[in-house]
Structures are given as C-alpha cells and as structure tokens.
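A.B. asks: I'd like to go over a predicted model; first the sequence, then the structure.
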Amino acid sequence: MFSLEIILLMAVLGVVFVVFFVSAYIFFVYKWSRPQSYYYKDRPFIFGHRGSPTKATENTIESFEESIKQGVDGLEFDIRLTKDKKIVIFHDSNLQRLLEVDLKIKDLNYSQLKQYFFKDKTRIPLLDEIVPLISKVRAINIEIKSEGTYSGHGVIGPLIKFLNTHNIDHKIVVSSFNPFILWRLKRKRPQTIIGLLYIRKKFFTTWDNMVWMMRLRPDNLHIHYSLLDSWVVRWARKKGMRINSYTINDKKVFDLAKIDGVFTDNIEYLK
C-alpha cells in the first residue's frame, strides 16, 4: 500500500499535469473567435482615434462628426465615470491638459463638468450623445480608461445598461489596457465583443498579457504598430483574434500593415 505522503504527491502531480495539459492546449491548439461583420476583406478597417483630433478637440461630438465627414469606417473614444455615475467621453483622468484646470473627472458631477468648454467652444459629451452617430459608421470602439488594476471598474454597470438599452452589439467593441475590467465585463455580459490593449514594457509584462489573453479569450488584440512583427501577433492570429493597431498616422506603415484595423488621427491621409 502507498503511504499517505505518496498518495498526496501523486494527487498534486496529477493536478499539475492536468493544469499543464489544459494550458498547453489553450496556448497552442485552441482557437477562439466570434464573427465581426464590419471588417473588410481587402483593406484595414479605419477607426478615427478620438474622432478627428486634427479638425476638432479630441473625443467631442464635433470631432466625431468631422471624422464621419472624412469617410471614417468607425469611431474610437475613451470613457470615464463622473462622481454622480455618468459616463462621459474623455481620455485623461484630469482636466489639466485640455482645459488647464487641475480637477479630476471622478471628483466632479456632470452638472459641474459641463460648465467647462474647450478652446473651440466644444465640451465633454455624455456617452448617450454618441447614439445618433452610431448609424453613420460601421463600428465603434469604446475604451474604458483605468489608472490601475482596481481603477475604472465603476463604469461597468452603467456601460452594460447603455449597451442593453440601445441594442448595438453588432457594432460595438469594448477595449481596455486593464484586463481585469474586461474580465469582469465579460462575466457580466458575455456577448460583448472585447479587445485587449497590449503593452510591452518588460519581459514579465509580456507574459502577464499572455496569461490574461488565455484567460479572457479576447476577440481583438489592440497592439502598438511597433510590435506588429512580434510573435505575439502571429500567435494571436492563430487564436482567431482580429488585430487592430494604434496609432498609425503614416501612410507607408498603413500600406504595409497586413492587419484587420488601424486607429488613426489622420483619416484623410490614409483613405
């Protein structure tokens, strides 16, 4: 008969083997993908990065309207949550860069926030204000901003309510640099198409991203254009992920990029 120690060791080794086998299967063999009908077969899909920031202040309704006039395929913008739980379209956590006011979005109610205007007389819009523009583009990428692992999660509930209200899943991708946010969103609303924004600062960051990709099984990989020739992109393609790259403003890079979509500030230049 085996001793208790031997039995426990065999059980542990069995668990390790199963975990290793399943992980290897997911990493090397298993494919995940869901249909996204708005992509083109013969060229990359063009997302207006924060609208058309060369024509109007970024992430404003006016900027989105300008990008549509320029013939953009889809819109990309960032969202944050105000103190009174309103979703606004804004990139930074602080108003300093664009409004020269040292205040944070999360510390202001929307009634306070809408009193501030940019230099071109535009203002920070609510997410609901984008609805009339949805029918004018093929797709919209909503990026959830976050300053850390546990930052930005409050927006998930209001965003789910927005998506459920407007029945626009066929046009929406929700992305973030924070995989934990995407994981929580996918658990609560599994039908949502998600895109993981990939960043590589050091070796362990790369593997952390890989672990999250296997756990999340994102539909899209959003990666910086300088990493388009990396093994990560080749691996993601084998998994069935769509590859979108940020932020491509160079026509030569655009023409050489054999990917599904690009985020750009210069729509007319790439068209």
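C.D. replies: Okay, I see it. Every value quoted in this text rests on a predicted model; they were computed, and no experiment measured them.
A.B. asks: CA atoms for contacts and neighbours, from now on please.
C.D. replies: Fine.
A.B. asks: who touches stretch 141-149?
C.D. replies: Outside stretch 141-149, the residues that touch it by Cα atoms under 8 Å, 6 or more residues apart in numbering are 47, 74-80, 91, 152, 155, 172-178, 180.
A.B. asks: any idea which helix or strand comes after the longest helix along the chain?
C.D. replies: If you go by DSSP state H, the chain has its longest helix at helix 4-28. Counting by DSSP states H and E, the element after helix 4-28 in chain order, helix or strand, is strand 45-49.
A.B. asks: List the buried residues of the helix or strand just after that next one.
C.D. replies: For strand 45-49, the following helix or strand on the C-terminal side (DSSP H and E) is helix 61-69. Within helix 61-69, the residues that qualify as buried are 61, 62, 63, 64, 65, 66, 67, 68, counting by 16 or more other Cα atoms under 10 Å.
A.B. asks: Got another one to weigh against that:
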Amino acid sequence: MAMTAIWAHRGASGYAPENTLPAFELAIAQGADGVEFDVQLSSDGVPVVIHDETLGRTTSGSGAVGEHTLAQLQSLDASAGRSGFEGVHIPTLQEVLEVVAPTSLTVNVELKNSEVDYPGLEEKVLAAIAAFGIEQRVVLSSFNHYSLRRLRDLHAPSQLAVLSNDPLFKPWKYAAQLGATAIHPPVHTIFGRSYVRKATASGVVVRPWVVNADRTLRRMFRYGVDAVITDIPDVALALRAES
C-alpha cells in the first residue's frame, strides 16, 4: 500500500494566513507533499488565490472578489488579523505557481466557481499551469462538476478531481462519468475502509478534506487514502512517520 501523501490545505493554514504566499512557503518548509488552494477571477480577469467569494473574512476589504480589480484586491491586507503577517496580500495564481513550480510538490488547484460563474476561468487556469510546464503534477478540482466536464472537454492534461460536500452514492462511478480519476470528499463521509478499497479498485484515488484531528489522520492512514488535505502538515507528517 502506497504511503498517504500530506497536502497543505490553503497552504500551512494552521500557522499562516490561508492562501497567502507565507502559507505556501511554510508548507514547503514543513515538508508537505502537496499544496491545495482556491482560484477565482478579479473583475479585470486575473486569476487570484482566495477561498471565499467575499472579502470580509480573510481580508481588510468587503464585497465580492469578482467585483474588484486586481489592483484593488492586492491593496488589501490578507493577514486575517494574524499577528506577524500584517500586510500580506491576496496572491495571483501566477505568484503562487512561481513559489511551488520549482518544488516537487503536487499542486491542487480548486476552481472556485460553484457559487459565482467566472467565464473563462478554466482556460486561464490551464494556460497558467502550461506556462510553468507542471501539468503532470497538477490536480484540478471543483465543486462545480459542470466545470470539471468543461475541463475534460478542453482536454486538460492534469488530473481532475470531484469535490463534494455530502455523501455521494458510489462516487467512484460518478467520477468516471465525468472523466475524473479522483474524489475529494469531506472526511466525515468516508464511512469505512471499504469506501477506499472500492474506489481504488475502480482506479479512482481518494483524498479527504479537512483532516486535522490526530485520531482521524491515523484512521485515514490505516484506510490507505491517497492523500489527506490538512491545515497542519507538520503534525500529519509526524503522525504518518509513526504509522
């Protein structure tokens, strides 16, 4: 059984402001096997890395991400009130790829387009990844499964992953219908080892989110999931070493 990979959720977001360059740099420093982050579009069409569709929770701004230009977005403080990180900004996809592309990390780009339609997001993400030549170690995921189908129709060379919030019936079969080879379910919907075995037997890998509790991390390692997506990669790495 292959070793479970450790992916840093929005970077090492347990220690640095989520989806910021310091969070990704820390994930690399801690030895994570991969990073996960979210991409939306500014009003002038630039892919930016931020989770919420609105600005209030993680930045000094307010209103919708997609109603602000890149210049307006990058003028905001994205430290989310975390001491020692004042002044960090919302990064562009380009800036994040500049940090992670020189590493060997797997890069999970979540297209954040399930609540807001960002026309052209798929094409822009594919173009940015291609410019760095890292298509083979990129995973593209979305809760918007029409977007995953669009990526497939665009012949995306990267792996596609189905994100879900709720338990899906035989999600490995559903993933195959979409042309995806991975499922990223919330960890509480993995009800037993057989879930992982059936997915693996179907050629579909399982990467649950967000896995932070020691007991849950250990259980996922026992189940043999392909990766865990966690806010605390250093803790997950230490527990994996004990498993």
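C.D. replies: All right, it came through fine. This is a predicted model, so every value here is computed, not measured.
A.B. asks: still on that earlier bit, onto which residues of the second structure does the longest helix of the first structure map?
C.D. replies: No residues of the second structure are matched to helix 4-28 of the first structure when aligned by TM-score structural alignment.
A.B. asks: any idea how far that helix is from the chain center?
C.D. replies: From the chain centre to the centre of helix 4-28 of the first structure is a distance of 34 Å (Cα atoms, centre = their mean, to the nearest Å).
A.B. asks: Stretch 130-143 of the second structure now?
C.D. replies: That offset, for stretch 130-143 of the second structure, works out to 11 Å (Cα atoms, centre = their mean).
A.B. asks: and it, which stretch of the first structure?
C.D. replies: Counting by TM-score structural alignment, stretch 130-143 of the second structure pairs with residues 164-177 of the first structure.
A.B. asks: can you list contacts of the longest helix of the first structure?
C.D. replies: Helix 4-28 of the first structure is contacted from outside by residue 214, using Cα under 8 Å, 6+ apart.
A.B. asks: Then stretch 228-243 of the second structure?
C.D. replies: Residues outside stretch 228-243 of the second structure that contact it (Cα under 8 Å, 6+ apart): 4-15, 27, 30-32, 36, 207-212, 214, 217-218, 220-221.
A.B. asks: which of those are buried?
C.D. replies: By neighbour count, with 16+ other Cα under 10 Å, these hold 4-14, 27, 30, 32, 36, 207-212, 217-218, 220-221 as buried.
A.B. asks: just to revisit the earlier point, show the buried residues in the contacts of stretch 141-149 of the first structure.
C.D. replies: Applying 16+ other Cα under 10 Å to those flags 47, 74-80, 91, 152, 155, 172-178, 180 as buried.
A.B. asks: how far does stretch 141-156 of the second structure stretch from start to finish?
C.D. replies: 12 Å (Cα to Cα, to the nearest Å).
A.B. asks: and that stretch, how far out from the chain's middle?
C.D. replies: Remark: stretch 141-156 of the second structure is offset 15 Å from the chain centroid, using Cα atoms, centre = their mean.
A.B. asks: just stretch 44-58 of the first structure next, same as before
C.D. replies: Distance, centroid of stretch 44-58 of the first structure to centroid of chain: 15 Å (Cα atoms, centre = their mean).
A.B. asks: what ranges do the helices span in the second structure?
C.D. replies: 21-30, 70-74, 93-100, 121-132, 145-153, 171-178, 193-201, 214-223, 233-242.
A.B. asks: got those as a markdown table, with distance to residue 112 of the second structure columns?
C.D. replies: Listed next are the helices of the second structure as a markdown table, based on distance: least, Cα to Cα, whole Å:
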| stretch | distance to residue 112 of the second structure |
| --- | --- |
| helix 21-30 | 18 |
| helix 70-74 | 16 |
| helix 93-100 | 13 |
| helix 121-132 | 9 |
| helix 145-153 | 10 |
| helix 171-178 | 18 |
| helix 193-201 | 25 |
| helix 214-223 | 26 |
| helix 233-242 | 23 |
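A.B. asks: Tell me which of these is the most buried.
C.D. replies: helix 21-30 (a mean of 21; mean count of other Cα atoms under 10 Å).
A.B. asks: Which elements pack onto it?
C.D. replies: helix 93-100, helix 233-242 (3 or more Cα pairs under 8 Å, 6 or more residues apart in numbering; DSSP states H and E).
A.B. asks: Next, format these as TSV and append distance to residue 130 of the second structure.
C.D. replies: Shown next, in TSV, are these (distance: least, Cα to Cα, whole Å):
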stretch	distance to residue 130 of the second structure
helix 93-100	11
helix 233-242	27
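A.B. asks: With respect to residue 126 of the second structure, which of the ones you listed lies nearest?
C.D. replies: Nearest to residue 126 of the second structure, of all those, is helix 93-100, at 11.0 Å by Cα to Cα.
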